[in-house]
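Participant: next come a sequence and a model predicted from it.
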Amino acid sequence: MSKQKIDRMHKGFSLIELLVVIVIISIVYFLGFSGVEMGKQKPKALTSLNLKSTIMKSDLFTEEATLLCIDKCRSCYLRQGVDSAFQAYEHSIDLKDTKAYTLDARESLLHMEYGRYQDRDICLMLDFYKNGSSTQIILKNESGVYFLPAFFGTPQKVDSLEDAKDLWLKNSDLASNSGDFY
């Protein structure tokens, strides 16, 4: 072979050929991944079962937070700490017509009445703390009855308000006797 042919074979790609390859790869990438946001998951709709975990993973939660819901639990607001203002919870909410219950001093079920916010009845108010605890509460809506423990365990769906009350009392006994394990 002549020296000219050998030089042409080892010349490599031209700048134009490299630019064309980069443009083709860019077009394929943007067509394939245009609707995909990597690394960011959309929060799930707030439900009675995922309420605690969703709020604690929220961008608005830092160390302490309060969730407040109005309009028969169709609109919710979250505030950081005690002194900051409430901000609208922007993600979807599936808590419609939720009623909140607690136990009174005689261990009887008590429907919670929280007052008003923005001249509307508050249907739910929960506090969340940096140690992973929250307000212990029983929620009831058209989907069922739910027990949300303060510290241990995960929220549970139960058959009735009485079953939720039994779980509350059992959970309270576990918390009060936790020193027995040390």
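Facilitator: Done, it's in.

Participant: every contact and neighbour count from this point should use C-alpha atoms.
Facilitator: Will do.

Participant: quick one: the helices in the protein?
Facilitator: Secondary structure of the chain, counting by DSSP state H: helices at 3-9, 15-33, 51-57, 161-176.

Participant: tell me which of those helices is the most buried.
Facilitator: With neighbours taken as mean count of other CA atoms under 10 Å, the helices of the chain reach their highest mean count in helix 51-57, at a mean of 18.

Participant: contacting residues around it?
Facilitator: For helix 51-57, contacts defined as CA atoms under 8 Å, 6 or more residues apart in numbering pick out 43-44, 46, 61, 128, 132, 134.

Participant: among those, which ones are buried?
Facilitator: 46, 61, 128, 134 (16 or more other CA atoms under 10 Å).

Participant: quick revisit: and which of the contacts of helix 51-57 is nearest to D104?
Facilitator: Of all those, D104 sits closest to S134, with 17.7 Å by CA to CA.

Participant: ok, now which ones touch the closest one?
Facilitator: So S134 contacts 52, 126-128, 149-151 (CA under 8 Å, 6+ apart).

Participant: also this one, for the comparison:
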Amino acid sequence: MSCLKRYTIRKGFSLIELLIVILILSIVYFLGFEGVEIGKPKPKALTPLTLKSTITSSELFEGQATLLCINKCRSCYLRKDVTSAFEEYTGPIDLGEIEVYTLDRFDTLTQIEYGRYEDQKICLVMNFYTNGSATQMILKNDEGAYFLPAFFGEPQRFLSVEEAEEHWLRNSRTVSDSGAYY
């Protein structure tokens, strides 16, 4: 009968055994998942093709913003509205040394020269508005020329600035012609 009592008394684990198991599981967990951020997607790099979508999905964006890039577009700053101060954009940036072009009122392609910020030459200024539009422009770097539409469509890559200009003019004529139906 003493043998039966011995087995019935010991039905569970002792407190020390449970603490050792918890300690081992904790060590395995912290060694295995160190540096892994669950549920937090990494931001996309700012490129001419992802510029608008990346900024509008940024945590700094609140419906209206201005992006300003300096240091050959290696450093960028974002401000929420005209009265706010610029905050450093901390996501990855892959714009390269870009040139910015626009069409003037005579539909002539003109390179934009910005001023200086923090005693460095500004390479890009782009405004984002509450209605979902942005500054329409053409960007050029070593990889090609990019047409960034103001509202409709996605940014497109072209081989030359002239091809991007033709696309811009063709699209602006299409939009202005569509008003004839009203």
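Facilitator: In hand now; what should we look at? From a predicted model like this one, the values you see are computed outputs, not experimental measurements.

Participant: hmm, back to that, nearest approach to T102 of structure 1 belongs to which of the helices of structure 1?
Facilitator: Taking CA to CA, helix 161-176 is the member of the helices of structure 1 nearest to T102 of structure 1, at 8.5 Å.

Participant: could you dump the helices of structure 1 to JSON lines with distance to I93 of structure 1?
Facilitator: Converted to JSON lines, these look like this (distance: least, CA to CA, whole Å):
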{"stretch": "helix 3-9", "distance to I93 of structure 1": "65"}
{"stretch": "helix 15-33", "distance to I93 of structure 1": "28"}
{"stretch": "helix 51-57", "distance to I93 of structure 1": "10"}
{"stretch": "helix 161-176", "distance to I93 of structure 1": "23"}
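
Participant: L109 of structure 1 is nearest to which of the ones you listed?
Facilitator: helix 161-176 (7.3 Å).

Participant: that closest one against structure 2, how far on average?
Facilitator: Following superposition, helix 161-176 of structure 1 is found to deviate from structure 2 by 2.4 Å on average (mean CA distance after the TM-score superposition for structure 1).

Participant: wait, isn't K130 of structure 1 in contact with Q80?
Facilitator: No: using CA atoms under 8 Å, K130 of structure 1 makes no contact with Q80, being 11.1 Å away.

Participant: give me the common contacts of the two.
Facilitator: 62-64.

Participant: picking that back up, K130 and Q80 of structure 1 - which one has more neighbours?
Facilitator: Q80 (18 against 12; other CA atoms under 10 Å).

Participant: could you tell me how many residues sit around the spatially closest residue to that one that is not a sequence neighbour?
Facilitator: Distances taken as CA to CA, 6 or more residues apart in numbering place A65 nearest to Q80 of structure 1, at 4.5 Å, with adjacent residues excluded. Neighbourhood size, A65 of structure 1 [other CA under 10 Å]: 23.

Participant: pull the contacting residues for A65 of structure 1.
Facilitator: A65 of structure 1 touches 78-82, 127-129, counting by CA under 8 Å, 6+ apart.

Participant: apply the buried test to the residues you listed and list what passes.
Facilitator: For the contacts of A65 of structure 1, buried by 16+ other CA under 10 Å: 78-81, 127-129.

Participant: grab the most central residue of structure 2 for me.
Facilitator: Centroid-nearest residue in structure 2, with CA atoms, centre = their mean: T54, separated by 2.6 Å.

Participant: please report how far that residue lies from V161 of structure 2.
Facilitator: T54 of structure 2 is 23 Å from V161 of structure 2, where distance means CA to CA, to the nearest Å.

Participant: residues contacting the closest residue to L49 of structure 2 other than its chain neighbours?
Facilitator: Leaving aside its chain neighbours, L49 of structure 2 sits nearest to P155 (5.4 Å; criterion: CA to CA, 6+ apart). P155 of structure 2 is in contact with 48-50, 146-149, counting by CA under 8 Å, 6+ apart.
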